[in-house]
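J.: Attaching a predicted model along with its sequence, questions to come.
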Amino acid sequence: MESFSSIECFVRSAEVGSFAEAARRLSLTPAAVGKNVARLEARLGVRLFQRSTRRLTLTEAGQRFLEEVAASFQTIQYAVANLASAEGQPAGTLKVSMGTVFGRLYVVPLLAEFLRRYPAISPDWHFDNRQVDLIGQGFDAAIGGGFDLPQGVVARKLTPAHRILVAAPTYLQQHRPITQPADLHELDGILIRSPQTGRVRSWPLTSREQEQSPLDLRLRMTMSDSEAACAAAEQGLGVALVSMPFAVPYLQAGRLLRVLPDWYVDDGNISLYYAEHKLLPGKTRVFVDFVIEQFARQGLAQRFDALGAL
């Protein structure tokens, strides 16, 4: 029977296409990873990788072997992770990706209670507004919206991802009342440019009655972040189209007001993403359950619904 470490080195190297990167994730040296893979190849009597100075690619035999062992290997990993706990409690490093401002406003405040319940878990939280490769980069979970859902990853809805129009009270006082989407064309627009594509997306507005209308703001400036757009709108620089979670603190404080409160942009959902496995590591399972529990307890789905109270 081949050693677990040799198979682990093979699987990780196949996932990332590099002995050096696999070594970094396994806390080994590249030489140790290479030797483990070579030992496995010698035992099997086949070459698993084609090696070059630039890349590492699976041979046909290597691809077939990976398909046969990957699922069982992950099951063993998760079983070990669940047993490797402190006094029966979930333990280990919890690597999670989340949006910078969204994480700071709505996830970080949950940290104290989470660690009170699960003191043996060590958070390793990454704040980034870009989608991560959940499995390839070794994340246990991610929180965000608009993620492509690759094979092997599931999404649990946390809240709707609505965008709304907001402006400073002083700005609105300087213009005629805005009662319908057609009134927007005379106003300065603060629009969001996608950090992924660099483009300003053409959003259709949706009404409470589910009617649709084009968003026709006069482009004044673009931002790549809703928090920055809220800050610009607060200065009276125009009407901003922003994600509801970022607008809530400004709306509650009266620093911004809704423009056309019966209209919004539907951008899908903000969800919690994690690998699809029957045997999740205990640390991941309790984190998923805890976040869903807390979002429900705080009524965040209702607060982020553009047709709600605000």
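T.: Everything's here; your move.
J.: From here on, just use CA atoms for contacts and neighbour counts.
T.: Will do.
J.: thought residue 58 was touching residue 65?
T.: No - using CA atoms under 8 Å, residue 58 is not in contact with residue 65; the gap is 9.7 Å.
J.: Which one's more surrounded, the two?
T.: Neighbours were tallied for residue 58 and for residue 65 using other CA atoms under 10 Å; the higher tally belongs to residue 58 (18 against 15).
J.: would you list every one of the strands in this protein?
T.: In the chain, the strands defined using DSSP state E lie at 49-51, 56-58, 92-98, 121-127, 141-145, 153-167, 188-192, 204-207, 212-214, 218-223, 239-243, 257-259, 263-275.
J.: Can you add distance to residue 25 and give those strands back as CSV?
T.: Below are the strands of the chain laid out as CSV (distance: least, CA to CA, whole Å):
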stretch, distance to residue 25
strand 49-51, 19
strand 56-58, 16
strand 92-98, 13
strand 121-127, 14
strand 141-145, 17
strand 153-167, 20
strand 188-192, 36
strand 204-207, 43
strand 212-214, 47
strand 218-223, 35
strand 239-243, 35
strand 257-259, 47
strand 263-275, 18
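J.: For residue 26, find the nearest of these.
T.: Ranking the strands of the chain by their distance to residue 26 (criterion: CA to CA) puts strand 92-98 first, at 13.6 Å.
J.: Any buried residues in the closest one, and which?
T.: Neighbour-count burial for strand 92-98, with 16 or more other CA atoms under 10 Å as criterion, is recorded at 92, 94, 95, 96, 97, 98.
J.: put this beside the first:
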Amino acid sequence: MRAMVYRGPYKIRVEEKDIPKIEHPNDAIVRVTTGAICGSDLHLYHGMMPDTRVGMTFGHEFIGVVHEVGSSVQNLAVGDRVMVPFNVYCGSCYFCARGLYSNCHNVNPNATAVGGIYGYSHTCGGYDGGQSEYVRVPFADVGPGLIPDWMDEEDAVLLTDALPTGYFGAQLGDIAQGDTVVVFGAGPVGLFAAKSSWLMGAGRVIVIDHLEYRLEKARTFAHAETYNFAEYDDIVVHLKKETDYLGADVVIDAVGAEADGNFLQHVTSSKLKLQGGSP
């Protein structure tokens, strides 16, 4: 099969790999029909994720068709269309029993507090991901969900990571009826966070970014107010003015870990501060 293969920081290739095989009776093999590239994949690509090994295939947002099932699998059959959540979990350990699936104790021999994630380094279990033609899916009766006949693949693939991440961000905000919610970042996760805020009872949703095409999407898709922070001397002061100086009730950061500059910029900034200068 063809698969994306990691060859070191900033080096990826499309290469031939063996089609994965059933390794446990609870496994399934899924033929990928639609896969996505997540912003988090950049951490791997840039070499920022520990223990990302040469030869690994990325991809934790994918859907497909069941190609083969292990002898113990009961909920899936060959030919089923399935969406596969990004995290691998057993469904029965201490953490899974409490809904903390990303901390599953039974899927990652390399850590005690981090579960398994498809295509996200050996720190997260070493599972090959969905930027390939086939994927081995452990605990196939627990994670994958059947895709309804009426749902398009382009919509289903968003349910594997992007939409749940934005929804969870809004959920963490404990939004109360009528709250003013500000979302920083109008990428896919920010858009879903803004849309989800309405579902949770927000009375006002504001999205901040500096890319006009993303702000336009926030207006048409998420029905949010938008402001381009590049047009204001201080966006925080502007938000204060726009909220009668009360500020937001809930703020969701959907910008990303690498948006505040690279390592050299941080070192330079820290050095200037120590010397009494200005970054």
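T.: Sure, I can see it. Just so it is clear, the model here is predicted, and its values are computed rather than measured.
J.: List the TM-score for the superposed pair.
T.: TM-score for the superposed chains, counting by TM-score structural alignment, normalised by the length of the second structure: 0.23, backed by 118 aligned residues with a CA RMSD of 6.8 Å.
J.: Give me the number of neighbouring residues for residue 31 of the first structure.
T.: Quick note: residue 31 of the first structure (other CA under 10 Å) scores 12 neighbours.
J.: Sorry, slip of the keys, the one I care about is residue 117 of the second structure.
T.: Using other CA under 10 Å, residue 117 of the second structure has 26 neighbouring residues.
J.: ok, then the element right after the helix or strand encompassing it?
T.: If you go by DSSP states H and E, residue 117 of the second structure is part of strand 116-117. Once strand 116-117 of the second structure ends, the next helix or strand along the chain (criterion: DSSP H and E) is strand 134-137.
J.: If you count contacts, what does that next one end up packed against?
T.: strand 28-35 (3 or more CA pairs under 8 Å, 6 or more residues apart in numbering; DSSP states H and E).
J.: Which other helices and strands does the strand it packs on contact?
T.: Right, strand 28-35 of the second structure is packed against strand 62-69, strand 134-137 by 3+ CA pairs under 8 Å, 6+ apart.
J.: what's the closest of these to residue 237 of the second structure?
T.: Distances from residue 237 of the second structure to each of these were compared using CA to CA; the minimum, 41.0 Å, belongs to strand 62-69.
J.: buried ones in whichever helix or strand comes after that closest one?
T.: From strand 62-69 of the second structure onward toward the C-terminus, using DSSP H and E, the following helix or strand is strand 81-84. Along strand 81-84 of the second structure, the positions that meet the burial threshold by neighbour count (16+ other CA under 10 Å) are 81, 82, 83, 84.
J.: and what of stretch 242-249 of the first structure?
T.: In stretch 242-249 of the first structure, the ones that count as buried by 16+ other CA under 10 Å are 242, 243, 244, 245, 246, 247.
J.: repeat for stretch 165-174 of the second structure
T.: 165, 166, 167, 169, 170.
J.: what do you get for stretch 205-221 of the second structure?
T.: Here stretch 205-221 of the second structure shows 205, 206, 207, 208, 209, 214, 215, 216, 217, 218, 219 as buried, counting by 16+ other CA under 10 Å.
J.: how deep is residue 289 of the first structure tucked in, by neighbour count?
T.: Neighbour count of residue 289 of the first structure, defined by other CA under 10 Å: 10.
J.: so what's it up against?
T.: With contacts taken as CA atoms under 8 Å, 6 or more residues apart in numbering, residue 289 of the first structure has no neighbouring residues.
J.: How about residue 115 of the first structure, nearest residue that isn't a chain neighbour?
T.: Counting by CA to CA, 6 or more residues apart in numbering, residue 121 is the residue found nearest to residue 115 of the first structure once chain neighbours are left out, at 7.1 Å.
J.: Just want to check the distance between the one you found and residue 102 of the first structure.
T.: 22 Å (CA to CA, to the nearest Å).
J.: repeat for residue 25 of the first structure
T.: Taking CA to CA as the measure, residue 25 of the first structure falls 28 Å from residue 102 of the first structure.
J.: try residue 20 of the first structure
T.: If you measure residue 20 of the first structure against residue 102 of the first structure using CA to CA, the figure is 34 Å.
J.: can you redo the buried residues of stretch 242-249 of the first structure as CSV with distance to residue 290 of the first structure?
T.: As requested, these are exported to CSV (distance: CA to CA, whole Å):
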residue, distance to residue 290 of the first structure
242, 27
243, 24
244, 22
245, 20
246, 22
247, 25
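J.: between those residues, which is nearest residue 294 of the first structure?
T.: Of all these, the one sitting nearest residue 294 of the first structure is residue 245; the distance, using CA to CA, is 15.5 Å.
J.: was I right about the closest one contacting residue 101?
T.: No - taking contact to mean CA under 8 Å, the distance of 9.3 Å between residue 245 of the first structure and residue 101 leaves them out of contact.
J.: rewinding a little: doesn't residue 283 make contact with the residue nearest to residue 115 of the first structure?
T.: Yes - because the distance of 6.8 Å satisfies CA under 8 Å, residue 121 of the first structure is recorded as touching residue 283.
J.: tell me the contacts of the residue nearest to residue 36 of the first structure when sequence neighbours are not counted?
T.: Sequence neighbours aside, residue 6 is the residue nearest to residue 36 of the first structure in space, at 4.8 Å (criterion: CA to CA, 6+ apart). Contact partners of residue 6 of the first structure, counting by CA under 8 Å, 6+ apart, are 33, 36, 37, 39, 40.
J.: Those in helices, which ones?
T.: Among the contacts of residue 6 of the first structure, the ones falling in helices (DSSP state H) are 33, 36, 37, 39, 40.
J.: how about those residues, which pair is most distant?
T.: 33 and 40 (10.7 Å).
J.: Between these two, which has more neighbouring residues?
T.: Using other CA under 10 Å as the criterion, residue 33 of the first structure and residue 40 rank with residue 33 on top: 27 against 21.
J.: Can you tell me which of the contacts of residue 6 of the first structure is nearest residue 212 of the first structure?
T.: So of those, ranked by how close each gets to residue 212 of the first structure (CA to CA), first place is residue 33, at 56.5 Å.
J.: Surely the closest one and residue 22 touch.
T.: Yes - if you go by CA under 8 Å, residue 33 of the first structure and residue 22 touch, sitting 7.4 Å apart.
J.: joint contacts of those two?
T.: residue 9.
J.: re the thing from before, take the helices and strands packed on strand 28-35 of the second structure and write them to CSV, including mean neighbour count and distance to residue 252 of the second structure.
T.: Output for these, formatted as CSV (neighbours: other CA atoms under 10 Å; distance: least, CA to CA, whole Å):
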stretch, mean neighbour count, distance to residue 252 of the second structure
strand 62-69, 24, 26
strand 134-137, 26, 32
